[in-house]
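> quick one: sequence and predicted model below, then my questions.
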Amino acid sequence: MTAPGPGTVRPGGRTARIRDAVRRATLAELAESGHQGLTVEGVAARSGVHRTTVYRRWGSADGLIADALDLASGEPWPLPDTGTLAGDLQTITRLVLSGFTDPGQGPLTRAFVLAAAQSPGTAAALRAFLTRRHEQATVIVKRAIERGEVPAGTDGTEVVRIAVAPLYYRLFVSGEPLDEPTADRAAAAACAAARAGAL
C-alpha cells in the first residue's frame, strides 16, 4: 500500500475528500460482499474515484481495508465513566456487543474480523486498530486504581482485553449465542480478576 506522502493531505482538500470517498465505498463494499468480494474496481466504481487512482494509492483490497482501519483507529471511542470499574467494563462489553449485533453496523464489524483471518495484511491492520482501542480504554482502569478499586500496576489493556475476549470467542469460534447477559458476565469476570490482583 502506498500512502500519501507527508504534506499531501489537507483537511478538506482534494486528497482528504478522495480518501473519505474511498473509505466510505470500502466500508459499504465490505459490509455487502465481505473480504472475498471486495475489489479495487468495486470500490472505484462506488466511490467515483478513478480505478487507476485507487490502485496507485491503495494497491489492493487489503490496502483499502488497512486504510479504513487506520482512519478508524484515530477516532475517539465513547468511553464510559460510571464511577466504578464494574460499570465501565459492563458498558464497554455492551458497546462491543452492539457493534457485532446491530443490523446496520454488525455485518461490517464482523467482516473486518473475518477478513483478518484470511489476510496477514488485514490482520496486522486490525491488530493495530484494536491496540489503539485498548490503549484508549486504559483510562477506566487508571481511574479504578485512583479510587482504590484495583491494585496499583494493574494492566489496563489486559483488563479490557479479557472483558471483550469472550464475545469474540462466542461469535467467531464456538458459535454460541451472543447476548447482553453474556456481555455482562464477561465484564464481571474481568473486574473480579482485576480486583483480585490477577492482572
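Structure's in. What do you need? Numbers count the residues shown, from 1 in each chain.
> going forward, measure contacts and count neighbours with C-alpha atoms only.
Noted.
> quick one: contacts of stretch 163-175?
89, 93, 96-97, 176-178, 182-183, 186-191 (CA atoms under 8 Å, 6 or more residues apart in numbering).
> just the residues you listed now: which is nearest A115?
Proximity of these to A115 (CA to CA) peaks at V96, which lies at 18.0 Å.
> scan the contacts of stretch 163-175 and report the most crowded one.
L89 (30 neighbours; other CA atoms under 10 Å).
> contacts for the helix or strand harbouring it, please.
Assigned by DSSP states H and E, L89 belongs to helix 85-101. The contact list for helix 85-101 (CA under 8 Å, 6+ apart) reads 79-82, 105-107, 109-110, 140-141, 144, 149, 160, 163-164, 167, 178-180, 183-184, 186-188, 190-191.
> could you pull out the helices for this structure?
With DSSP state H, the ranges of helices along the chain come out as 14-37, 40-47, 51-58, 61-73, 85-101, 106-116, 120-147, 156-169, 180-195.
> about what we covered before: nearest to A123 among the contacts of stretch 163-175?
V96 (18.6 Å).
> tell me what angle the helix holding L89 forms with helix 180-195.
Relative orientation of helix 85-101 versus helix 180-195 (axes from the mean of the first three to the mean of the last three CA atoms, to 10 degrees): 140 degrees.
> and helix 85-101, which residues are buried?
85-97, 99-101 (16 or more other CA atoms under 10 Å).
> check it against this one:
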Amino acid sequence: MEPNETERPHTGRRRNEATHRAILDAALRLLAESAGAPVTIDAIARAAGVGKQTVYRWWPSKGAVLLEALTDRSALEVPQPDSGSLRTDLRAIISSTFAGAQHSSTASALRTLVREAAQDPHLAELLQTFTAQRRASVREVLERGQQRGELPADADLDLMIDQFYGVFWYRFILGHGPLDRETAERLADSILP
C-alpha cells in the first residue's frame, strides 16, 4: 500500500448498532403481541427490517436473541443501586425487578422462555445464564451490605437470593399474588435480619 493510501474501514460482520437495537426491540415486541404463539427468526427479521441471515450472523438461535433482549431490557429497568443502605438498595432492586417483569413485552418473553426451555436444552441453558446474571446483580448488593456490616459475615447470601427469586418466579409464573412495590418492600424486609 502506498504511504498516502488509507485503509478502507471494515464493513463486514461488525454489528450496526441501530440494526442490533431494531432486532432486539422487534423480538420483544413480537413476543408481547404473540399471545403465546411461537415467534420465529423469520418474523423477528421481518419486523426489524433485516434479512434472516443478519439475525443468524449475530445470534445462533431465537433463544439467544430473546436472552440478549431480556438482558438488555433488565439492565435498563433494574438498576444496580448503591445508596449506602442495604435495605434501600434491596428494596429498589426487588421493586424494579417486579415492575420490569410486568411490562407486556418482558412478561411475554419471560413466559415464552420458561415454556420453551422445558422442551429445548439450549434454551434452558440460556435461561440459566440469564438467571445467573440477575442473581449476580443481587449478590453484589448483598455483598456491599455485608462489607458495610449490615449483614453478618456468615450470612447465607445464596439463600437470601433464593428467597427473592423464589417469590418472584412463583408469583410471576402462577400469578397467585401481586408483584407490586408493597410486596417488594415486605419481601426485602423479610429477607434482611
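Sure, I can see it. The model shown is predicted, which means the values in this text are computed figures rather than measured ones.
> got a TM-score for the pair?
The TM-score (TM-score structural alignment, normalised by the length of structure 2) is 0.73; 181 aligned residues with a CA RMSD of 3.3 Å.
> and the residue nearest the centre of structure 2?
T71 (3.2 Å; CA atoms, centre = their mean).
> next up, the contacts around it.
Contacts of T71 of structure 2 by CA under 8 Å, 6+ apart are F130.
> 10 Å instead?
V65, E77, T129, F130, T131, Q133, R134 (CA atoms under 10 Å, 6 or more residues apart in numbering).
> would you turn those residues into CSV with neighbour count?
Formatted as CSV, the contacts of T71 of structure 2 follow (neighbours: other CA atoms under 10 Å):
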residue, neighbour count
V65, 21
E77, 15
T129, 14
F130, 16
T131, 13
Q133, 13
R134, 18
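> closest to L24 of structure 2 out of these?
The closest of the contacts of T71 of structure 2 to L24 of structure 2 turns out to be V65 (CA to CA; 6.7 Å).
> need the contact list for the closest one.
So V65 of structure 2 contacts I23, L24, A27, L28, I41, I44, V55, Y56, W58, W59, T71 (CA under 10 Å, 6+ apart).
> what do we get in structure 1 for the fifth one?
Alignment of I41 of structure 2 against structure 1 is given by TM-score structural alignment, with V40 as its counterpart.
> any idea how far that match is from D20 of structure 1?
15 Å (CA to CA, to the nearest Å).
> who has more neighbours out of these two?
V40 (23 against 16).
> hmm, L30 and that one touching each other?
No. In this structure, V40 of structure 1 is not within contact of L30 by CA atoms under 10 Å, at 11.3 Å.
> pull up the overlap in contacts between the two.
A61.
> contacting residues for the match of I41 of structure 2?
Counted by CA under 10 Å, 6+ apart, V40 of structure 1 has contacts 22, 26, 29, 46, 51-52, 54-55, 58-64.
> related to what we said a few turns ago, can the contacts of V65 of structure 2 go into CSV with extra columns for distance to T11 of structure 2?
Formatted as CSV, those follow (distance: CA to CA, whole Å):
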residue, distance to T11 of structure 2
I23, 19
L24, 21
A27, 25
L28, 27
I41, 24
I44, 23
V55, 16
Y56, 17
W58, 15
W59, 18
T71, 27
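> need the contact partners of stretch 57-64 of structure 2.
13-15, 20, 27, 39-42, 44, 53, 55-56, 65-70, 109, 112-113, 116-117, 120, 122-127.
> need the buried ones from the residues you listed selected in PyMOL.
To isolate the buried ones among the contacts of stretch 57-64 of structure 2 in PyMOL, judged by 16+ other CA under 10 Å, type:
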select buried, resi 20+27+39+40+41+44+55+65+66+67+68+69+70+109+112+113+116+117+123+124+126+127
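> burial count for Y169 of structure 1?
13.
> picking up where we left off before, across to structure 1, which of the contacts of V65 of structure 2 hold up?
Counting by both residues aligned by TM-score structural alignment, their matches' CA atoms under 10 Å, those that remain in contact in structure 1 are I23, L24, A27, L28, I41, I44, V55, Y56, W58, W59.
> which of those residues lies closest to A35 of structure 2?
L28 (12.2 Å).
> could you measure from that closest one over to D180 of structure 2?
From L28 of structure 2 to D180 of structure 2 the distance is 22 Å (CA to CA).
> who has more neighbours out of the two?
Ranked by neighbour count (other CA under 10 Å), L28 of structure 2 and D180 place L28 first, with 25 against 15.
> for the more buried one, give me its contacts.
Per CA under 10 Å, 6+ apart, neighbours of L28 of structure 2: 34, 39, 44, 65-66, 69-70, 73, 104-110.
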